[in-house]
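> Okay, structure incoming, though there's no sequence with it:
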């Protein structure tokens, strides 16, 4: 994490088995979820505000139009989890695993993902403005049409990542490892400009 404080919570749900549970429009505020199993849960329109998730399993869960606002995730697993049109604004992730994570649409702006292992994760048409991806391992990850304006990419490993259509922050491109990354022609101009090159027709 990047020094962002963990929200203070008022109630605790511990070691609960929510495997396959339907979370339809439920709302939680300042709740600590400790070792809760959300495997294969179906979350449509659920709202979590200022919650903390410690050691929780979100494996193969599906979240649609849900909101996790200013939440903290510590040592959680997101194997093959899907987030569609969800808001995770201001969220922080510490020691989490994201293998085969799929994110479609939604707003992940201001998320703290420093040092996260996002290899082979997929983000498509997602807003990630000013997200902190410094030092993150994003090798072979996919960022299609993702708004990374103002995002921190310092020291990020983006080797062989597919970045086509995404808005890239030129101020951090020189510090990221982009070897083998796939970009489009418009992005090539941005990269060239970051290198101080004079691009002409």
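That came through fine. Since this is a predicted model, take the numbers as computed values, not measurements. Residues are numbered from 1 along each chain as shown.
> alpha carbons only for contacts and neighbour counts from here, please
Will do.
> What are the boundaries of the helices in this structure?
All helices of the chain, identified by DSSP state H, fall at 170-173, 185-194.
> Could you check how far the longest one is from the centre of its chain?
Centroid displacement of helix 185-194 relative to its chain, using CA atoms, centre = their mean, to the nearest Å, is 24 Å.
> if we look at it, which residues are touching it?
164, 165, 166, 167, 168, 170, 171, 173, 174, 198, 199 (CA atoms under 8 Å, 6 or more residues apart in numbering).
> ok, back up a step: could I get the helices of the chain as CSV with distance to residue 89 and mean neighbour count?
Output for these, formatted as CSV (distance: least, CA to CA, whole Å; neighbours: other CA atoms under 10 Å):
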stretch, distance to residue 89, mean neighbour count
helix 170-173, 21, 17
helix 185-194, 26, 15
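> Can you lay out those helices as CSV showing distance to residue 42?
Listed next are the helices of the chain as CSV, based on distance: least, CA to CA, whole Å:
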stretch, distance to residue 42
helix 170-173, 37
helix 185-194, 37
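> picking up where we left off before, which among the contacts of helix 185-194 end up buried?
164, 165, 166, 167, 168, 170, 173 (16 or more other CA atoms under 10 Å).
> adding another structure so you can compare the two:
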């Protein structure tokens, strides 16, 4: 049974280290310099919340939602998100490595300029996400829906991209050296270059 919704509360330097956060709902709350290290969230909802200088190190999030949330200078070292919804969330000056995301919906997320080297996104919906200028070298985007995503100047050298929707990717405005794609994806990229493939 979920707890009552907490609205417009401000948490400052709270210690939530290792806490089990289940079935909670926070709306327009602010979390500043709070320690969520090794915390676990399940079926919890954070709506339009602000997280500033929050530590999410080694935290685990399952079937939770962080919709419309703002993350500024937060640390997600070794964090995992499974089946979570982060639609419209924005990340600014955050430490996101290493991060593992499995399933869920990260559409419309703001990750422009983010350092996403060697992070893993698997089976995630990232429609219209903003990855402009993001450094995704060696990252895994496996079976990810990137349709409509902003991918200008994105860096994807040696990234694993098989199974993902790359229809929004302009090969002339991205770094792709050594990236791994399937034959079907290669055809999409070649077509976007204006070439015609014939047997």
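Great, that's in hand. All values reported here derive from a predicted model rather than from experimental measurement.
> Which stretch among the helices of structure 1 approaches residue 135 of structure 1 most closely?
Each of these was scored for nearness to residue 135 of structure 1 using CA to CA, and the closest is helix 170-173 (11.6 Å).
> how close does that closest one sit to structure 2?
Comparing helix 170-173 of structure 1 with its match in structure 2 after superposition yields a mean distance of 3.9 Å (mean CA distance after the TM-score superposition for structure 1).
> Which elements pack onto that helix?
helix 185-194 (3 or more CA pairs under 8 Å, 6 or more residues apart in numbering; DSSP states H and E).
> Which stretch of structure 2 lines up against the helix it packs on?
Aligning helix 185-194 of structure 1 against structure 2 (TM-score structural alignment) gives residues 183-192.
> Over to stretch 14-33 of structure 1?
Against structure 2, stretch 14-33 of structure 1 falls on residues 12-31 (TM-score structural alignment).
> which residues touch that stretch?
With contact meaning CA under 8 Å, 6+ apart, stretch 12-31 of structure 2 is reached by 1-11, 32-52, 54, 59.
> on that earlier part again, out of the helices of structure 1, nearest to residue 112 of structure 1?
Of those, nearest to residue 112 of structure 1 by CA to CA is helix 170-173, at 16.1 Å.
> if we look at the closest one, which residues are touching it?
Under CA under 8 Å, 6+ apart, the answer for helix 170-173 of structure 1 is 152, 153, 154, 190, 191, 193, 194.
> Does the first one touch residue 133 like I think?
In this case it means residue 152 of structure 1. Yes. With contact defined as CA atoms under 8 Å, residue 152 of structure 1 counts as touching residue 133 (5.4 Å).
> Enumerate every residue touching the counterpart of residue 159 of structure 1 in structure 2.
Using TM-score structural alignment, the partner of residue 159 of structure 1 in structure 2 is residue 157. Contact analysis of residue 157 of structure 2 by CA under 8 Å, 6+ apart lists 136, 137, 138, 175, 176, 177, 178, 179.
> most neighbours, which of those residues?
Among the contacts of residue 157 of structure 2, the one with the most neighbours (other CA atoms under 10 Å) is residue 136, at 26 neighbours.
> Over in structure 1, tell me which residue corresponds to that one.
Residue 136 of structure 2 maps onto residue 138 in structure 1, by TM-score structural alignment.
> OK, contacts around its match?
117, 118, 119, 120, 121, 156, 157, 158, 159, 161.
> Aligned counterpart of the third one in structure 2, please.
Put plainly, it is residue 119 of structure 1. So residue 119 of structure 1 corresponds to residue 117, using TM-score structural alignment.
> Might one say that its match is in contact with residue 138?
Yes. Counting by CA under 8 Å, residue 117 of structure 2 does reach residue 138; the two are 5.8 Å apart.
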